[in-house]
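In: based on what follows, work out the 3D shape:
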Amino acid sequence: MTHMTPKFRAALTAIVLGLTLVLPQLGQAAINPRITVATTATAGAAPLAITLGDTGGAGDAFAKAVVYVPAAFSFVAPPTTVGTAAVTTVWTDRDPQSPVLLSGGISAVSPSDPRIAASSNCDPGTHTATWLVSVTSVGGDSFAFPIYVDATTGTETQFGATKLVFCFLPPTQGLPNRASDGNKFVSAQLKLNGFSHIGASGTTTWRSLWTPYTTGTATLNAAGAMEAQSTLTVLTPSDLVLTGKIVTSRINGNTRKQATVVASLSGEGTPIAGVIVLIKHGITPAKLVSLGKGSTSGKGTVTKTSLLAGGTYFQAGATLTGIAGACNPSFSVPCSNASGGAVTYASNTLHLRG
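Out: Prediction:
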């Protein structure tokens, strides 16, 4: 039996679904940011799921966050609808101990849009794109902030060609242009279109640089800045392969045809054990439903069977996440957290005819 190499075992571990944030306990302290990035392993369009914010919610209010997109990903301006957002905030004027969940969309807007005018000094200059995150709560409260898509310059280019700049208004009472009702950004889960992956295997690091406000002011506290990172280990899409065969058997006295399909997952040429693989089937590739899921064996395989009444399509999917390594600073500020990002894989589509 072939097993994973120790090097590869240290690089990856399995997860089934996405990412979650725990609601924070609130107060005033140094920031403790975190970022986790998820995507797909296919070459071409690569939707991103980015979870980012303060891990405990107890830090000073964020003024600015800059996320650097690694060179393995390129940016192509999406249509007006950029993606979706789920945001956690605190209305400090009302109840500074109670986080509020809001959800909504991310859309492309003009840099002169009046809804983001108060944030224009956060990231002056020319932008590749300007996005507005606009979310509402169940109770009807609303919150919005801009994300500027910029080209990196100077020494920043070593981290990638594109950066995302998040800008937040200060929540403190008595300040001009402060956030409505003292709304303090805590965290967000974003799903973004407009990015593509070059399709090559390898490890990439997403870096983020966070700057808080000096407590009770609208002044950026550069001395309190922190970095957070997320590492993605991407295999090639061909490392998840689905094969199958048709077997004739007798069931309740009748001759029936069954499909036996095998999903095989490997990395660096060796099988990967202990990963949950979901296999789907259906009469068309666009309408697949779950056939079943299982954990890969020591040989890196999951096997499922299905009755065949005619032509049937099959496809397998799996999600892997990297184990976080050391958070090595990139910007001469402390690096608070490093996470392992998630990568979702889809196998080839298999067609078997009964």
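In: from here on, contacts and neighbour counts on C-alpha atoms
Out: Fine.
In: which residues are contacting the helix or strand hosting residue 280?
Out: Secondary structure from DSSP states H and E places residue 280 in strand 276-282. If you take CA atoms under 8 Å, 6 or more residues apart in numbering as the criterion, strand 276-282 is touched by 14-16, 263, 288-296, 302, 304, 312-319.
In: after that strand, next one along is what?
Out: Downstream of strand 276-282, the next assigned helix or strand under DSSP H and E is strand 289-295.
In: packing partners of that following strand?
Out: Packing contacts for strand 289-295, counted by 3 or more CA pairs under 8 Å, 6 or more residues apart in numbering; DSSP states H and E, involve strand 276-282, strand 301-308.
In: closest one to residue 230 among these?
Out: Closest to residue 230 of these, according to CA to CA: strand 276-282, at 22.1 Å.
In: okay, the angle between the closest one and strand 289-295?
Out: With axes from the mean of the first three to the mean of the last three CA atoms, to 10 degrees defining the directions, strand 276-282 sits at 160 degrees from strand 289-295.
In: please give me the structure for this one as well, since I'd like to look at both together:
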Amino acid sequence: MPRHDASELASRLGRNAEVVCRHYLSSGHRAGRYWIVGDVHNNPGRSMFVRLTGPESGKGAAGKWTDASTGEHGDLLDVIRETLGLVDFKDVTEEARRFLALPHPEPEKTRTSIGRISGVAVGSPEASRRLFAMAKPIGGTLAQVYLNGRAIRSLVGTAALRYHPRCFYKLDEHSPTEIWPAIVASVTDLHGNQTGAHRTWLALDGSGKAPVESPRRAMGDLLGHGVRFGKAGEVLAAGEGIETVLSPRQVLPHMPMMAALSAAHLAAILFPATLRRLYVFRDRDPAGDAARDSLFARASSVGIEAISVSPIAKDFNEDLRWRGVEALRATLMKQLHPDDVHRFVEG
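Out: Predicted coordinates for the structure are as follows:
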């Protein structure tokens, strides 16, 4: 990315410095003209100071920060990189653009202290965007505890997942409203625009899903879209559930993947114009077989090579949890195209 473009992006973030800090440095608080937090990794404390006001560039610019204990300093692009654990600067700028594209209304107009969204239609794409904007990165939260408990320990490239500590749950219009922590996933289209969100409500200690009747629900415009991990080029892997997709990512962290959230939606995913090879991470059940067959027919009709990748057990997360990473690696290597084994398999 050209240097002047990065500077412009940093300036745009600086114009919204407090909103950026509330989102990515949620452990801190405002004190006058500064946001105060422990460090650039969002730990609690008072060592790091972020300027909330000032010129757009140069000395004293809004968004510039200094950590008094380490002497480190930088801008809000550095904050995004460090809090999300991003390595590739392209991923940092994509996340910054995604964040800047979200609506950021005044807090008192859009939420209560426990995260109620108001002023938009329930279940709409706009409501899903606001919910995702209200959530925070999953590192160090119950979302990470939950995923670690599912043997998903590497969270590289999972910026599509966020954590909301007090997310509303209501079984139906006649049921009382409950509040549970939740993983909130961004559902996006081929251009990266958020069209929906998926919630997984969690137990209060992160040991499993919340003890509610339907702990997983989606909202917004889902058809054709999905929860994306990495940007698809010539290769894409698609599966039904988020955990089903995150499990092979423990072995294939750089392969672009997406979770369609159900078998029916998997069969209907839209193909990027650049796509040449599609892997289908199927679940071993009739719905998974039907989704695979439908997807294969669609891919073949537009000249895309489709490859079915099957777990040993019911799904890939079950393989990962009960057979381990090395066994999963062996399973995947047998089913990938030779070019992709060399390109994507780690270890």
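In: work out the TM-score between the chains.
Out: Aligned and superposed, the two chains score 0.24 in TM-score terms (TM-score structural alignment, normalised by the length of structure 2); 141 aligned residues with a CA RMSD of 6.6 Å.
In: can you pull out the strands in the stretch 151-300 of structure 1?
Out: Along the stretch 151-300 of structure 1, counting by DSSP state E, counting those that start in this stretch, strands occupy 162-167, 183-192, 195-197, 202-212, 226-234, 240-251, 254-267, 270-271, 276-282, 289-295.
In: tell me the buried residues in the fourth one?
Out: Applying a neighbour-count criterion of 16 or more other CA atoms under 10 Å, the buried positions in strand 202-212 of structure 1 are 204, 205, 206, 207, 208, 209, 210, 211, 212.
In: hang on, isn't the first one packed against residue 322?
Out: No: counting by CA atoms under 8 Å, residue 322 is not a contact partner of residue 204 of structure 1; they are 10.6 Å apart.
In: follow-up on the earlier one: return the most buried member of the helices and strands packed on strand 289-295 of structure 1.
Out: strand 276-282 (a mean of 22; mean count of other CA atoms under 10 Å).
In: hey, which of the strands of the stretch 151-300 of structure 1 is tucked in deepest?
Out: For the strands of the stretch 151-300 of structure 1, the largest average neighbour count (mean count of other CA under 10 Å) is found in strand 226-234, namely a mean of 26.
In: just want the angle from the host helix or strand of residue 102 of structure 1 to strand 183-192.
Out: Assigned by DSSP H and E, residue 102 of structure 1 belongs to strand 99-108. Comparing the axes of strand 99-108 of structure 1 and strand 183-192 via the same axes, to 10 degrees yields an angle of 50 degrees.
In: buried residues in strand 99-108 of structure 1?
Out: In strand 99-108 of structure 1, counting by 16+ other CA under 10 Å, buried: 99, 100, 101, 102, 103, 104, 105, 106, 107, 108.
In: which ones are touching the fourth one?
Out: Which is residue 102 of structure 1. By CA under 8 Å, 6+ apart, residue 102 of structure 1 lies in contact with 86, 87, 88, 89, 135, 136, 137, 138, 142, 143.
In: out of those, which end up buried?
Out: By neighbour count, with 16+ other CA under 10 Å, the contacts of residue 102 of structure 1 hold 86, 87, 88, 89, 135, 136, 137, 143 as buried.
In: could I get those residues in TSV, plus columns for distance to residue 189 of structure 1 and secondary structure?
Out: Putting those into TSV (distance: CA to CA, whole Å; DSSP: H, G, I helix; E, B strand; the rest coil) gives the following:
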residue	distance to residue 189 of structure 1	secondary structure
86	5	strand
87	6	strand
88	9	strand
89	12	strand
135	12	strand
136	14	strand
137	15	strand
143	14	strand
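In: which of those lies closest to residue 7 of structure 1?
Out: If you rank those by distance to residue 7 of structure 1 using CA to CA, residue 86 comes first, at 35.6 Å.
In: enumerate every residue touching the nearest residue to the closest one once chain neighbours are set aside.
Out: Spatial nearest neighbour of residue 86 of structure 1, excluding adjacent residues (CA to CA, 6 or more residues apart in numbering): residue 103 at 4.3 Å. By CA under 8 Å, 6+ apart, the contact set of residue 103 of structure 1 is 84, 85, 86, 87, 134, 135, 136, 137.
In: just checking, the fifth one touches residue 106?
Out: Yes: shown here, residue 134 of structure 1 and residue 106 form a contact pair, counting by CA under 8 Å, at 6.4 Å.
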